[in-house]
Structures are given as structure tokens and as C-alpha cells.
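A.B. asks: task: produce atomic coordinates for the following.
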Amino acid sequence: MDILSGRHPKVLVLSPPEDDEALALFRAHSALRPVIADLAHLRAWIARGGKQAVWVKLETGMHRLGEAHPERLAEAAERHGIPIEGALSHLALADRPQHPLTQAQVRRFQALCAGRRWMRSLANSAGLASLPPEAWGDLVRVGIALYGVEPAARIRRLGLRPVMELQARVLQIKSLEAGDAVSYDASFVAPKPMRVAVLAAGYADGVPRGLSNRGMVELGGALCPIVGRVCMDYTIVDVTHACAREGDWASFWGTPGLPVEDACARMVGEPPEIPYTLLSNVGARVVRMARKE
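C.D. replies: Model (predicted):
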């Protein structure tokens, strides 16, 4: 997370430093700021020789990371000459602004920060869309909105458009006869003669197995159903009615006609799949390409 402060941006590392290797990164980059979630984290930071200013994570009701008594952190930091630049917390139900827990978290955060000359950050993408500006703090930590995905259907839309598209090339086109089985478990059997394309991406690349026999890809100007099980390295799609050739690119999500929310809606299970999972689970071997428009 970048904090644009004059000419010298700073970067919040949202988890506390865990070892000497992490500390070495902080020493090498003075713009990094650790987020300290309790007194033990602060003591470890001091014991390892940490010198940079820190931010503190406050417990306001989500009961994940966070310190419920920031005065203890403030006192210890002052004794050791460690400046506290700011405080943040995280909302459990940011897409439900009228929920009692959301209201309680906003009040709690404001109370814990009262009287302190700290920068503040409470709102995430959903909080930006649902809460009044006075509840956001000085900084908003947008996550899902950076991908151009609306944070939730039940709150005000931010007018975003997708900026991430997952694609794979067509490796082979095959012709099937009625009765031919496709992929593992023979979970799809061709009901009639058809054409299928084998795509060079599977669940190791971030294509969920939950899209097996349920998902769609955009290929050759058409939406093509995924047939059979999604494999580790490959996905097979029905291109009977698409103009598809070997070497063409297929899109799993991120186009106007196939947003990531659509891929989530096609999967079944509890809890329901969410865009956050698909966007953050793209495999390390997938080549990232940035395109400037």
C-alpha cells in the first residue's frame, strides 16, 4: 500500500515483519513501514533493531489482527524512540453500512484514535462505496477496486471496468463423435458430433475446478462452455459454434462479455465463490503482461 506523502511515497507492509530476512528488507528500503498488530510485534521489531516509523493495527471488532489497547503500543514506542505514523483497522461487514457491527467498528476506531496525531485508514473498497467520507480516515485501502471489480452488488457502484483478464492459448482442436468422453472421470460425454479446443491453462494456473462442466470462456467471438473436468494444466471447451483455431487466445474472465463475477456465479458450493479468490489465485507460472491504454 503506497502512502503518497509529498515527493517521498511510503509503502505500508500490511503484516508485521516475521524474521531477520524481512527486517533486512526494511533496512534496505527506508520507505517501508511495518504494520504492528500488538505489543509482542512491537517488541520483536525493537529487539531486531527496527528503526523506521510504524503503523498500528487496531482491534475494532473483526477479531483478526489488531491491538485493542493502543496506549500500550504508544507508550512502548515512545520509550524506544519509534514514531507511530498512523493506525488502521479492517471492517468485517463493509458492504453493510447499517449493520450494528459496522457502526460499532467505525465508532471504536474513531475512539481509539481520538487525541492522537496519527494518520488513519479504515475503509476498504466496499467501505469507500458504502460509508460516508468522514468514516474512511485519511487513506482508503482499495483492494478489489484496483482490479476494476465492484466490491459488492448490494451497495453503490463505483463505475469501474475490469483491468485483469485471464487468457490461455488454444493448443489443439479435436473432433468428437457422439459418445466420446472428455477429460478425467468421463464427467462429460459428447451427446452428438462436436468440436472441442484444448486450452493451455488449468487449476495450477488459477482456473478453478469448480468451473468443470459449468464455466464459459470467450473464444472466437463466442462464449464457449467448459466441458469435462478442469485439469492441472489444461481446460477443454466446446467450440462447435465458435470460429476457433489453434494458437487463438481464449479468455476465462475479465472481458465485458465475461466478467469475473460471472465465473463465480457459475460455481456451486458453500460458501459461495467470490471474485477475490479467482483474482488472487492466478498461478505463479502465468505470465503477467501489462497493457497501457
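A.B. asks: CA only for contacts and neighbour counts going forward, please
C.D. replies: Will do.
A.B. asks: buried set for the longest helix along the chain?
C.D. replies: Ranked by residue count, the top helix of the chain under DSSP state H comes out as helix 100-113. Of all the residues in helix 100-113, those buried under the rule 16 or more other C-alpha atoms under 10 Å are 101, 102, 103, 105, 106, 108, 109, 110, 112, 113.
A.B. asks: who touches the next helix or strand after that helix?
C.D. replies: Later in the chain than helix 100-113, the nearest helix or strand by DSSP states H and E is strand 119-121. Strand 119-121 is touched from outside by 85, 86, 87, 88, 89, 113, 136, 137, 138, 139, 140, 141, with contacts defined as C-alpha atoms under 8 Å, 6 or more residues apart in numbering.
A.B. asks: check stretch 62-75 too.
C.D. replies: With contacts defined as C-alpha under 8 Å, 6+ apart, stretch 62-75 is touched by 37-39, 42, 56-60, 84, 89-92, 112.
A.B. asks: out of those residues, which sit inside strands?
C.D. replies: Mapping the contacts of stretch 62-75 onto strands (DSSP state E) picks out 56, 57, 84.
A.B. asks: burial measure for the last one, as a count.
C.D. replies: Pointing back at residue 84 there. Number of residues near residue 84 (other C-alpha atoms under 10 Å) recorded here: 22.
A.B. asks: who's in contact with the nearest residue to it once chain neighbours are set aside?
C.D. replies: Nearest residue to residue 84, sequence neighbours excluded (C-alpha to C-alpha, 6 or more residues apart in numbering): residue 54, at 5.0 Å. Contact partners of residue 54, counting by C-alpha under 8 Å, 6+ apart, are 33, 34, 35, 36, 82, 83, 84, 85, 86.
A.B. asks: another sequence for comparison is provided below:
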Amino acid sequence: MTTSRLSIDLDALKANWRALDAKSAADVESSAVVKANGYGLGAPRVAQALAEAGARRFFVAAAEEGLAVRQALGPGAQICVFGGHGKGDAAILEQADLVPMLNSVEQYRRHRQALPGAAFGIQLDSGMNRLGLEPADWAALRDEALAAGPELVMSHLACADEPDHPMNRQQLEAFRSMVAGVEVPCSLAATGGILLGADYHFQLTRPGCGMYGGLPFADAQPVAYLDLPVIQTRRVEPGEAVGYGNTWVAERPSLIATVAAGYADGLHRIMGPKTLTYAGETPCPIVGRISMDLITVDVTDAAEVPDYLSLLNDKQGVDDLAENAGTIGYEILTSLGARYARHYRG
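C.D. replies: Here you go, the predicted structure:
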């Protein structure tokens, strides 16, 4: 078998959700963000596990994602769509019983005209300048929208992963002002906002990357484990090069393993020079360039060459790979390729 194995620890996922849930008061609801196919780990199974852990409200980016989650969860759970009610979304929103987070006056009018009795939420722009009603538009629409009975009023923090950034307090005060007197649940905090403390929690939090083992939740348990199959080994002599561009040249007699994975599977080319794989406890560095489907690894120091080399594990997590690639753990998780054979445990 030449397919890499992506193992997802559902018990760790649930433990991370419960740990984030415990950081807010008992009267604060913790939802679960399962957009981007459950951060690359498979939204249906992820959502089912989080429902078992206690989540009752879920967030996706687009209506099509919400349909897949609804099919996995069945009736009962609330599934909210960050992207709101886009053109052509009415049929899916109605079929899957989704709650669009309306981001503009135009979306509000569209939703109320197409699905006048259907649930909705409101997203406000508290300073990120990305999605949501700006203060002037909210002031004009507020009374009408609140009279129609939204499920939730929310906004999103731009700098929550930097606890001391002044933007956090600035957005908190802006959001407080915009929701003063609002009697429906309000939400500002995703993972980073949860860690900022109770001022940011309001009535609902939205754990995301921290549930999946990523920063900014430094205490998260690893959730994703990735093993790459060895499909060939070869001996190379000092002075011989490996891979495209001759970027790595052997300085000693070396044993090189070629594994079936590459940048087509979300393993970014730039991470190669700093990234290790593991043969049991033995670190084995990637050598040469990561190509589309193949990676070459120096396994000279391994006691024996296993059938699989471990890339994501308890020693090297998504944020380690992210640092090697000059990016963030979110991108590593959501780039994990469709070719991986996903296995769920727990």
C-alpha cells in the first residue's frame, strides 16, 4: 500500500474541546468550528465526536459544508454558516436547516425574502474589516433585525493569538457597544479569544484550531498523526546527489528512503530542510526537495527501516511543521491531502 496514513485521535479531540469549554463559566456555551472539512480531518466524523463530547452548535464556512455536517449529525444540532446567505444558497439552507450568519444589509434582505420564517444570526464587524455589518449599517438595521429574532449575534477577533495586542481590547469595546441591550446570545471568542479570559466569552465561544491540537492552545493534546509509506530504499555514496536540483549531496555513505507523499498532499516544499521524520524513536531528516508525490529521507541512523516513517506524532506536531514552513498550524491542518487514508481511533 502506497497511501499515507492520517490517524485522527477522536478522544484527544474531545478532551481538547472539554478543556477549552472548562475555561469559560458554566453558563457560557461552547460550540465547535468544523469548517474546512473539520480542519482537514473529516468534518462528519469530527462533528459526530464533538457532539458526543457535548457540543450542540457547530460552525461551517459555507452552506455546502453545512449540508455535509447535517447529514452526519442528523436533526437537532444547530449548524451556523459564517459566510451567511449567498446568492443561490436558499435551497441548501432550507434543506439542511442551516443558520446563516448574515453579514450585510443585502444578505439580511435576501434571507428574509427567500426564507422569511427561517432562523438566522447576525455577524458584526468590530474592526477586522472582513465580514459583518459595520456600525452604521447595524445601527440602521438593528431594531428590525432584533425584532425578527436572531439566534446569535457575533463578531471575530483579528489578533487574539497575540494576547497583549491592543486590537483585542479595541474590538472588545466596539463589540460591547454594538450589542448593548441585545438579549439574544452573543459571541466574540474563538480559541484565542477563549484564552484571553472571561471578558471575551459573552454567552457563546467558538473553539476551533485548539480542538485539533494547534496553537494558540499550547496545552492541546495532539490529534493528527501522519505516517508516510516507504516505497523504496537505496544506497548513495559520498558526493552523490538526491532529488531535484541536486540540493542535497551525501557527505557519508547513506541509506535513502523514498516515501509516498509530497506537496500535493499538503507537505509544503519549503518545510523540507528543517523537517524530520521518525523511525520509532530515531529522527530521520528529509533530504533533497519535497516533490509533488515523493519525499526522500536519510534513514542511515535507523536500526531498521520501517514500512512507514512518522511525520506527525507526539514529538513533531502541526505547529512544528508550520514553523518549518514559515506558516501557521491552521494551514498545515487544512492542507492535509485528500489522498491520505484517514483512520479514526477513540
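A.B. asks: and the TM-score between them?
C.D. replies: Once superposed, chain against chain, the TM-score is 0.86 (TM-score structural alignment, normalised by the length of structure 1); 275 aligned residues with a C-alpha RMSD of 2.2 Å.
A.B. asks: on that earlier part again, buried ones among the contacts of stretch 62-75 of structure 1?
C.D. replies: Among the contacts of stretch 62-75 of structure 1, those scoring as buried are 37-39, 42, 56-60, 84, 89-91, 112 (criterion: 16+ other C-alpha under 10 Å).
A.B. asks: what is the nearest of the residues you listed to residue 261 of structure 1?
C.D. replies: For these, the residue nearest residue 261 of structure 1 by C-alpha to C-alpha is residue 91; the value is 21.9 Å.
A.B. asks: alignment lookup: the closest one to structure 2.
C.D. replies: Residue pairing (TM-score structural alignment): residue 91 of structure 1 is matched to residue 157 of structure 2.
A.B. asks: centre of the chain to the longest helix of structure 1, how far?
C.D. replies: Counting by C-alpha atoms, centre = their mean, to the nearest Å, helix 100-113 of structure 1 is centred 24 Å from the centre of its parent chain.
A.B. asks: which SS state does the counterpart of residue 137 of structure 1 in structure 2 fall under?
C.D. replies: Matched by TM-score structural alignment, residue 137 of structure 1 corresponds to residue 202 in structure 2. Using DSSP: H, G, I helix; E, B strand; the rest coil, the structure places residue 202 of structure 2 in coil.
A.B. asks: from residue 311 of structure 2, how far off is residue 202 of structure 2?
C.D. replies: 39 Å (C-alpha to C-alpha, to the nearest Å).
A.B. asks: compare the contacts of residue 54 of structure 1 and tell me which is most surrounded.
C.D. replies: The residue in the contacts of residue 54 of structure 1 with the most neighbours, by other C-alpha under 10 Å, is residue 36 (28 neighbours).
A.B. asks: with adjacent residues omitted, what lies nearest to it?
C.D. replies: Leaving aside its chain neighbours, residue 36 of structure 1 sits nearest to residue 56 (4.7 Å; criterion: C-alpha to C-alpha, 6+ apart).
A.B. asks: can you tell me how far the alignment partner in structure 2 of that neighbour is from residue 238 of structure 2?
C.D. replies: The alignment partner of residue 56 of structure 1 in structure 2, by TM-score structural alignment, is residue 122. For residue 122 of structure 2, the distance to residue 238 of structure 2 (C-alpha to C-alpha) stands at 64 Å.
A.B. asks: over to residue 75 of structure 2?
C.D. replies: With distances taken as C-alpha to C-alpha, residue 75 of structure 2 is found 63 Å from residue 238 of structure 2.
A.B. asks: ok, now which ones touch the counterpart of residue 242 of structure 1 in structure 2?
C.D. replies: Under the alignment by TM-score structural alignment, residue 242 of structure 1 pairs with residue 302 in structure 2. Contacts for residue 302 of structure 2 (C-alpha under 8 Å, 6+ apart) come out as 279, 282, 283, 284.
A.B. asks: try 6 Å this time
C.D. replies: Taking C-alpha atoms under 6 Å, 6 or more residues apart in numbering, we find residue 302 of structure 2 in contact with residue 282.
A.B. asks: cool, residue 238 of structure 1 as well?
C.D. replies: Applying C-alpha under 6 Å, 6+ apart to residue 238 of structure 1 gives the contacts 196, 224, 225.
A.B. asks: follow-up on the earlier one: so how far is residue 253 of structure 1 from the residue nearest to residue 36 of structure 1?
C.D. replies: Distance from residue 56 of structure 1 to residue 253 of structure 1, by C-alpha to C-alpha: 37 Å.
A.B. asks: what of residue 52 of structure 1?
C.D. replies: 41 Å.
A.B. asks: more crowded one of the two?
C.D. replies: Remark: of residue 52 of structure 1 and residue 253, residue 253 carries more neighbours, 25 against 21, as counted by other C-alpha under 10 Å.
A.B. asks: residue 23 of structure 1 versus that one, what's the distance?
C.D. replies: Separation of residue 253 of structure 1 from residue 23 of structure 1 (C-alpha to C-alpha): 38 Å.
A.B. asks: how about residue 163 of structure 1?
C.D. replies: Distance from residue 163 of structure 1 to residue 23 of structure 1, counting by C-alpha to C-alpha: 33 Å.
A.B. asks: between the two, which has more neighbouring residues?
C.D. replies: More crowded of residue 163 of structure 1 and residue 23, by other C-alpha under 10 Å: residue 23, with 18 against 14.
A.B. asks: helix, strand or coil for the more buried one?
C.D. replies: helix.
A.B. asks: ok, residue 170 of structure 1 next?
C.D. replies: Put simply, residue 170 of structure 1 is strand when judged by three-state DSSP.
A.B. asks: kindly tell me how buried the match of residue 137 of structure 1 is, as a neighbour count.
C.D. replies: Around residue 202 of structure 2 there are 19 other residues, counting by other C-alpha under 10 Å.
A.B. asks: repeat that for residue 263 of structure 1.
C.D. replies: Neighbour count of residue 263 of structure 1, defined by other C-alpha under 10 Å: 24.
A.B. asks: please verify my assumption that residue 9 of structure 1 contacts residue 3.
C.D. replies: Yes: contact between residue 9 of structure 1 and residue 3 holds when scored by C-alpha atoms under 6 Å: they sit 5.4 Å apart.
A.B. asks: what residues sit buried inside stretch 162-169 of structure 1?
C.D. replies: Buried, per 16+ other C-alpha under 10 Å, within stretch 162-169 of structure 1: 162, 164, 165, 166, 167, 168, 169.
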